[in-house]
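**Student:** coordinates for the following, if possible.
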Amino acid sequence: MRILLVEDDSQLAESLTEALVVQRYIVDSVRDGESAWNRTQVFVYDLILMDVTLPKLDGIRLCERLRDRGCSSPVLMLTARDTSLDKVIGLDAGADAYMVKPFNLQELLAQIRALLRRGQSGTSPILRWGDLSLDPCSYEVMYGRSPIRLTSKEFALLEALLRHGKRVLSRAAMIEQVWTWQESPEEDTIKTYIKNLRAKLKTAGAPRDLIETVHGIGYRLKRLD
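**Tutor:** From the prediction side, this is the model:
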């Protein structure tokens, strides 16, 4: 799942990014409201985590603009101002939740999980392809009854392949969905991740060719019989 972090405090932004990546989220981090707005025009985010006090475009106006333009991604606002009026203003602007700095990291992560679950309500979050299953909420991957331990990038890559099903996942789409915009992986890097993912799937009992290479285009899951 992809999160946009909008925080102008570089130290806090770095620590939050590190904590979120450990939880296997893909994190794009920007320092001001205008940059955040520009990122939302390129990517669809599963959640936006933003400070209220931001350069160029503050969090309240950013949230209002996002909602006015039809953005439905959950928004969690962070602020140092702990008054009822501030919370009302943030929620009225379209935020889904509000946390006051300094906050407990585990409480923040729990709030993020709750917002992501809410956004998935009414649909089964578990992705399946034959005996392969992936739960985006619990980060559990199984082949039959065999659990598969994946790195965050491997997990995101497999999730993207499952969401595409029999359609080919191009290398460009793979980079957009798995890597952050600050990263620019080489083709050999992608091949290495695919190779490692295939090896872990095979160890769990999956066919060697579960992930097929479509030469010159990208990758897809092998069609089910």
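**Student:** hey, let's count contacts and neighbours off CA atoms from now on
**Tutor:** Fine.
**Student:** surely residue 115 touches residue 74?
**Tutor:** Yes. Using Cα atoms under 8 Å as the test, residue 115 is close enough to residue 74 to be in contact (6.4 Å).
**Student:** any residues in contact with both of these two?
**Tutor:** 47, 96 (Cα atoms under 8 Å, 6 or more residues apart in numbering).
**Student:** just the helices in this structure please.
**Tutor:** Using DSSP state H, the helices of the chain run over residues 10-22, 33-40, 59-68, 84-92, 105-119, 152-164, 171-178, 187-203.
**Student:** other SSEs contacting the second one?
**Tutor:** Under the contact criterion of 3 or more Cα pairs under 8 Å, 6 or more residues apart in numbering; DSSP states H and E, the helices and strands touching helix 33-40 comprise strand 2-6, helix 59-68.
**Student:** give me the buried positions along the last one.
**Tutor:** Residues of helix 59-68 classed as buried by neighbour count (16 or more other Cα atoms under 10 Å): 59-60, 62-64, 66.
**Student:** dump the helices and strands packed on helix 33-40 into JSON lines; add distance to residue 39 as well.
**Tutor:** Shown next, in JSON lines, are the helices and strands packed on helix 33-40 (distance: least, Cα to Cα, whole Å):
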{"stretch": "strand 2-6", "distance to residue 39": "8"}
{"stretch": "helix 59-68", "distance to residue 39": "11"}
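**Student:** mind checking the ones you listed for the one nearest to residue 98?
**Tutor:** For residue 98, the closest of those is helix 59-68, at 11.7 Å, according to Cα to Cα.
**Student:** check the offset of that closest one from the chain's centre.
**Tutor:** 20 Å (Cα atoms, centre = their mean, to the nearest Å).
**Student:** in this structure residue 220 contacts residue 194, no?
**Tutor:** No. Counting by Cα under 8 Å, residue 220 sits too far from residue 194 to count as a contact (10.9 Å).
**Student:** so if I had to pick from these two, which one is more boxed in?
**Tutor:** residue 220 (22 against 19; other Cα atoms under 10 Å).
**Student:** what about the more buried one, distance to residue 196?
**Tutor:** Residue 220 sits 15 Å away from residue 196 when distances are taken as Cα to Cα, to the nearest Å.
**Student:** one more to put side by side:
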Amino acid sequence: MDLLVVDDEPTVRELLCAALRHAGFTVAAAGTGQEALEQARAVSPDLVLLDVMLPDMDGFEVIRSLRERPGSGRTAVRGHIPVVFLTARDTTRDKIEGLVLGGDDYVTKPFDLQELIARVRAVLRRTNGDLGAVLRVADLELDPEGVQTTRAGQPIRLSPTEFRLLHTLMANAGRTIPRALILERVWDYDFGGDTGIVDTYISYLRRKIDNGGPKLIHTVHGVGYVLRGPKT
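**Tutor:** Reported below is the predicted structural model:
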């Protein structure tokens, strides 16, 4: 797996690169947002470790730029690169903002290197692993191998996090899943009981999945969510 480490502190950057290479990864590095964009287009990484606070642009702007302008040919970058944000900002609000804006995990400084590597591997498993057979509920279909989603035959574009969330709901169709369990399965991260990120992403899914068709995603008040086909 090819990783890109983006951090403006040389000591932190070198430490991360050394630890990740020792763990078996191929690693490129950048110290600014512009360098990160250039490196990402050069190596097309499988995952980016991205500092939020960079000297020329913030990490959110970097990943937004990569995903909106992926390039082509030799400079092509995957449309949705998994991202682990690194930052000293450690409030729950900051963590939720980071994930809402496209991060797959959010690690605060100072961090334990072994825990960080474990989180990197967990994100790579979630975004690259085999999720199983094609799932169907009513006219909604999700293909984990092809990473495709359709409703009534029409393609639906989902972010990696939205895709994992929908997969979790569809794999448990008809069952109510508590918010805390969704948080654990989709993000593999503990927010100390704050499940606001789940509600945010459910609203994203509803706009894409339930727009123009019978409602499939339902709220079980005080508990969580359930995906089920329309009653006949």
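**Student:** residue 2 of the first structure is nearest to which of the helices of the first structure?
**Tutor:** Nearest of the helices of the first structure (Cα to Cα): helix 171-178, 7.9 Å.
**Student:** and residue 111 of the first structure, which of the helices and strands packed on helix 33-40 of the first structure is closest to it?
**Tutor:** Per Cα to Cα, nearest to residue 111 of the first structure of these: strand 2-6, 13.3 Å.
**Student:** quick check: the closest one compared with the second structure, mean distance?
**Tutor:** Between strand 2-6 of the first structure and the corresponding residues of the second structure, superposition yields a mean separation of 0.4 Å, by mean Cα distance after the TM-score superposition for the first structure.
**Student:** surely residue 151 of the second structure meets residue 209?
**Tutor:** Yes. Using Cα under 8 Å, residue 151 of the second structure is in contact with residue 209, at 7.3 Å.
**Student:** the two: who's more crowded?
**Tutor:** More crowded of residue 151 of the second structure and residue 209, by other Cα under 10 Å: residue 209, with 23 against 18.
**Student:** center of the first structure, which residue is that?
**Tutor:** residue 2 (1.7 Å; Cα atoms, centre = their mean).
**Student:** spatially nearest residue to that one, not counting backbone neighbours?
**Tutor:** Spatial nearest neighbour of residue 2 of the first structure, excluding adjacent residues (Cα to Cα, 6 or more residues apart in numbering): residue 26 at 4.6 Å.
**Student:** neighbours around the counterpart of the one you found in the second structure, how many?
**Tutor:** Residue pairing (TM-score structural alignment): residue 26 of the first structure is matched to residue 26 of the second structure. Residue 26 of the second structure is flanked by 15 other residues according to other Cα under 10 Å.
**Student:** likewise for residue 11 of the first structure?
**Tutor:** Around residue 11 of the first structure there are 10 other residues, counting by other Cα under 10 Å.
**Student:** how close does it get to residue 91 of the first structure?
**Tutor:** Distance from residue 11 of the first structure to residue 91 of the first structure, by Cα to Cα: 26 Å.
**Student:** does residue 50 of the first structure really touch residue 77, like I thought?
**Tutor:** Yes. At 5.0 Å, residue 50 of the first structure counts as touching residue 77 under the criterion of Cα under 8 Å.
**Student:** between the two, which contacts overlap?
**Tutor:** Shared contacts of residue 50 of the first structure and residue 77, counting by Cα under 8 Å, 6+ apart, come down to residue 59.
**Student:** okay, the two: which has more neighbours?
**Tutor:** residue 50 (30 against 24).
**Student:** need the nearest residue in space to the more buried one, chain neighbours excluded.
**Tutor:** residue 6 (4.5 Å).
**Student:** dump the residue contacts of the one you found.
**Tutor:** Applying Cα under 8 Å, 6+ apart, we find residue 6 of the first structure in contact with 13, 29-33, 36, 48-51.
**Student:** so which of those residues is the most crowded?
**Tutor:** Neighbour-wise, the contacts of residue 6 of the first structure (other Cα under 10 Å) top out at residue 50, 30 neighbours.
**Student:** which stretch among the helices of the first structure comes nearest residue 135 of the first structure?
**Tutor:** Of the helices of the first structure, the one closest to residue 135 of the first structure (Cα to Cα) turns out to be helix 152-164, at 8.8 Å.
**Student:** now that closest one: buried residues?
**Tutor:** In helix 152-164 of the first structure, counting by 16+ other Cα under 10 Å, buried: 152-162.
**Student:** need the contact partners of that helix.
**Tutor:** Applying Cα under 8 Å, 6+ apart, the external contacts of helix 152-164 of the first structure come out as 1, 21-25, 127-129, 134, 136, 139, 169, 174, 177-179, 193-194, 197, 219-221.
**Student:** off-centre distance for it?
**Tutor:** 11 Å.
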